[in-house]
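In: turn this into a model:
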Amino acid sequence: MMRRKSDIKDRKEISGRILVAHPAQQHSYRLAGALEKTGMLSKYATTVYYRKFSFTALAAKCLRGDFRVKAMNRRCGDIPDKKVIQFCEIEGLLKLVALNTRFLKRQYRTIKYHTADRFARKVAGYVVRCNRKTVDPVDAVITYDDTSPLLFEILARKSPDTIRIMDMSAANILYMRHIYEEDILRAPAFAQRLREERKICWDPFTIRRTKRELRRAQYFLVPSEFVGRSLEYSGVRKEQIFYCPYGVDTEAFSPKEYEELVPGSRPLEFIYVGGVKELKGISYLLNAFAKIPREQAFLTVVGKYDPDGKDTAPFAEFVNFTGPVLHSEVPVLLRRADVFILPSLGEGMALSAIEAASCGLPLILSENSGMREIIEEGKNGFVVPIQSTEALIGKIRFFIRHPEQIRPMGERAREMAERYTWQEYSARVRQCCINILRREQENASKNEIQ
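Out: Take a look at the predicted model:
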């Protein structure tokens, strides 16, 4: 419910009461933490969360190794426990078990959407009750793509004054489907992999959900112009879109030490982070390095892969596959490398790329990486077309011929990353929310006058 103009102020101007809801996690901790720091967070609603007396804390006691660490990390120090509300926690835990257990993995999708819809009903009910009682009222709800349709539909009916905002972590799948269909024709050897990775783009059920949430969302937070364009493709108006790029921990991803390089002094190491996924353009990258002599340069692929995969087996002799690594290990691998490369078919905003920039690596990124607008061509990196092995080869050979450019371009990449910290993200997301609340105030005032 919108409050009167005199009621909505921050420390100086506006203090909207915003509930952030996510049945999983993504970067919702960052968003909720940012709003909490400026007094705008009403509640943070989720399923799995590690706090005293929660089922998550109980489950963590039964786990070992990395799984226990992951369970204990399902919390955010910037969000007070009293601001956290949990719904469907057991279903959320079951969903994680299904994701990590082979015999239950087939049921993951069913569990995921059942949990998302049940969670949506609970959150909507909570918001409606708060606003009816005017106790801790909620001015706006921010939730995430692929989790939102039912929540927004209920709010539109039962609490129409509550502003509905969707945080788009990735490009609209209706837009991406056309890109993927072209890729299937261009890279047939990897077509089956892509269909498995992004089967949701051809799934009528998911497509219907996407159309429902796009129809009911009033505003969108997007991390890049690419995501904004993907929304406009489906009829979203520009004035509904607010640009809010993500950040990087510049201390954890500290800059590397450079060495003086001349052509031919040693093979250059190019690094890709994200696992063997065709949605990230891996086929074009592997084919590019198949044409680069190993004594000149080699590729390190960080992330999950299948050593027996028929599509990747031919490339094993000239590519280093690390397999899965903890996120805490990634900075060491980045600082060891020379150049970061990501030919993604579509990213919301490539966090791995901005982490690499923070470590002082020049970047070679696709035009759909969600980073195009912050790359200064030839200064901190290069932007290449998607689905172009030849374009990748050209930029790889540039660094082979001009290794002395790695240091100055890497230093400029670090300077760029310092403008995209999580602290800067907090300031941007707060301002976006204030602007949305102001706009709704103005609209409400106009309606009252009419």
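
In: CA atoms for contacts and neighbours, from now on please.
Out: Fine.

In: strands of this structure, start to end?
Out: 18-21, 41-46, 84-86, 140-144, 163-167, 219-222, 241-243, 268-273, 297-302, 319-323, 339-342, 363-366, 381-384 (DSSP state E).

In: who touches the last one?
Out: Outside strand 381-384, the residues that touch it by C-alpha atoms under 8 Å, 6 or more residues apart in numbering are 343, 362-367, 372, 375-377, 391-392, 395, 409, 413.

In: ok, which pair from the residues you listed is furthest apart?
Out: Ala391 and Ala413 (20.6 Å; C-alpha to C-alpha).

In: could you check which of the two has the larger neighbour count?
Out: Between Ala391 and Ala413, counting by other C-alpha atoms under 10 Å, Ala413 is the more crowded of the two (27 against 17).

In: for the comparison step, fold the sequence that follows:
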Amino acid sequence: MKVLVSHPTLNANSKNLINGLLKEQQLFKLFTSIAIFPGQILYKLGNNPKLKDLKRRSLDTAWQPYTRSKSFFEFGRLLTSKFKLDFLITHEKGFFCIDRIYQKHDNWVANTLAKAKKQGLSGVYAYEDGALSTFIEAKQLGLYCIYDLPIGYWKSSRSLMQKEFIINPDWSSTLTGFNDSSKKLNKKDQELALADIIFVASSFTKKTLEEYSGDLAEIKVIPYGFPEVTAEKKYPPLVNRKLKVLFIGGLSQRKGLSYLFEAVEGLQDKVELTIVGQKAVPNCASLNRALEKHKWIPSLSHDQVLACMREHDVFVFPSLFEGFGLVITEAMSQGIPVITTDRTAGPDLIKDGEDGWIVPAGSSKALKEVITKILEKPELVEKFGLAAQNKAKTRPWSVYGKEMADALSSLSFIKNWDKWI
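Out: Okay, the predicted model is just below:
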């Protein structure tokens, strides 16, 4: 099968999908917004400290023959953000908002499909919020519509998060995921309805789709890969010092933050909690008060994140609704045992009580019980940390890429088999 991959902004999982398709000679084209390759003027401009973000958009030179890009709106969004012109990126309405970028990109890809089919295209692989026009055109042309849902289904999200308004009203202002218009939500449902197969990265994400009201295509769970294990973690004895606990992520109640703060309350003489991430909103009094009690770092580069992980004993990710949680795999790859919830990819990656811990979402009591257990048996940090890192070695990103390519190849076989019979 020859697959066109459509993703306006690219991320770790989409890049490793492309690597897998390239290796198996299944990539037809990559359509994205900004594509910068070594040797180009934009790449060289990235050497300027003020323009260093450009380097983050650089791609492997092996991709260059397959890559098509249209960058006007995405460059506009990046510059608008840099100069704090927030009215231009207002949710769903701003001229350079992320919704417009996805819509423009989707329409562009759709308009290329007729010609691409004549050149051997078999299917299109598109992501949530950027697939509708592409899928409508693909259906008319008889192309496979392959959908990627990176986070749980929106109805499930609203159902679960609505409970937090009642349980933790003081944190409700940080729940910003209720701003999508009915038009946007309907578009998500239309994309799902048109898909011939749906890929998700966790069993939890698949479960959330049970709230979809219509019939869906096959839902296939293929977890993302782990970063390469390159650093050896040192485990200093927990003697005459506090247990160093780390959280990294957006600072909102969707990440279960109030439960983490409750879990360490009363343990300040034994536990040092570090929070890394940017506030979802600036003026949540409960969040601000909690951050004053602990060490807060607003942002770190990716390399700094990995180094920060290695400096801590335990990583806690108490999310209430997460499609995957790449920080889980990052922490495990650094030899850090992870405590996370049953609403992340944790159950797909961690064997509870052997290389990490899975707790019920929304339970500060369960979090505290695990932290207390570690304090009572500090040798668990090294034992579980080494086990976590060993697991990371068994599933590098290349495994994800290969599994995705194999799954897409099987689609082609099924399609051809249907023709033969």
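
In: drop anything exposed from the contacts of strand 381-384 of structure 1.
Out: 343, 362-367, 372, 375, 391-392, 395, 409, 413 (16 or more other C-alpha atoms under 10 Å).

In: now do the contacts for Pro23 of structure 1.
Out: So Pro23 of structure 1 contacts 45-48, 92, 115-116, 119, 147 (C-alpha under 8 Å, 6+ apart).

In: for the aligned partner of Lys415 of structure 2 in structure 1, what are its contacts?
Out: Mapped onto structure 1 by TM-score structural alignment, Lys415 of structure 2 lines up with Glu440. Counting by C-alpha under 8 Å, 6+ apart, Glu440 of structure 1 makes contact with Ile163.

In: how much space between Glu440 of structure 1 and Ile163 of structure 1?
Out: Here Glu440 of structure 1 is placed at a distance of 8 Å from Ile163 of structure 1 (C-alpha to C-alpha, to the nearest Å).

In: coming back round to it: what is the nearest of the contacts of strand 381-384 of structure 1 to Phe321 of structure 1?
Out: Pro343 (16.9 Å).

In: that closest one touches Met371, doesn't it?
Out: No: judged on C-alpha atoms under 8 Å, Pro343 of structure 1 makes no contact with Met371 at a distance of 11.5 Å.

In: now the common contact residues for these two.
Out: Leu365.

In: so what's the spatially most central residue of structure 1 closest to, chain neighbours aside?
Out: Centroid-nearest residue in structure 1, with C-alpha atoms, centre = their mean: Ser169, separated by 4.4 Å. With C-alpha to C-alpha, 6 or more residues apart in numbering as the criterion, Ser169 of structure 1 has its nearest non-adjacent residue at 5.5 Å, and that residue is Gly348.

In: mind checking what that neighbour lines up with in structure 2?
Out: Gly348 of structure 1 maps onto Gly323 in structure 2, by TM-score structural alignment.

In: look up how far Phe204 of structure 2 lies from its match.
Out: Distance from Gly323 of structure 2 to Phe204 of structure 2, counting by C-alpha to C-alpha: 7 Å.

In: overlap in contacts, those two.
Out: Between them, Gly323 of structure 2 and Phe204 share the contacting residues 152, 343-345, judged by C-alpha under 8 Å, 6+ apart.

In: who wins on neighbours among these?
Out: With neighbours defined as other C-alpha under 10 Å, the most crowded of those is Thr344; it has 29 neighbours.

In: contacting residues around the residue mapped onto it from structure 1?
Out: Under the alignment (TM-score structural alignment), Thr344 of structure 2 pairs with Ser369 in structure 1. Applying C-alpha under 8 Å, 6+ apart to Ser369 of structure 1 gives the contacts 226, 342-350.
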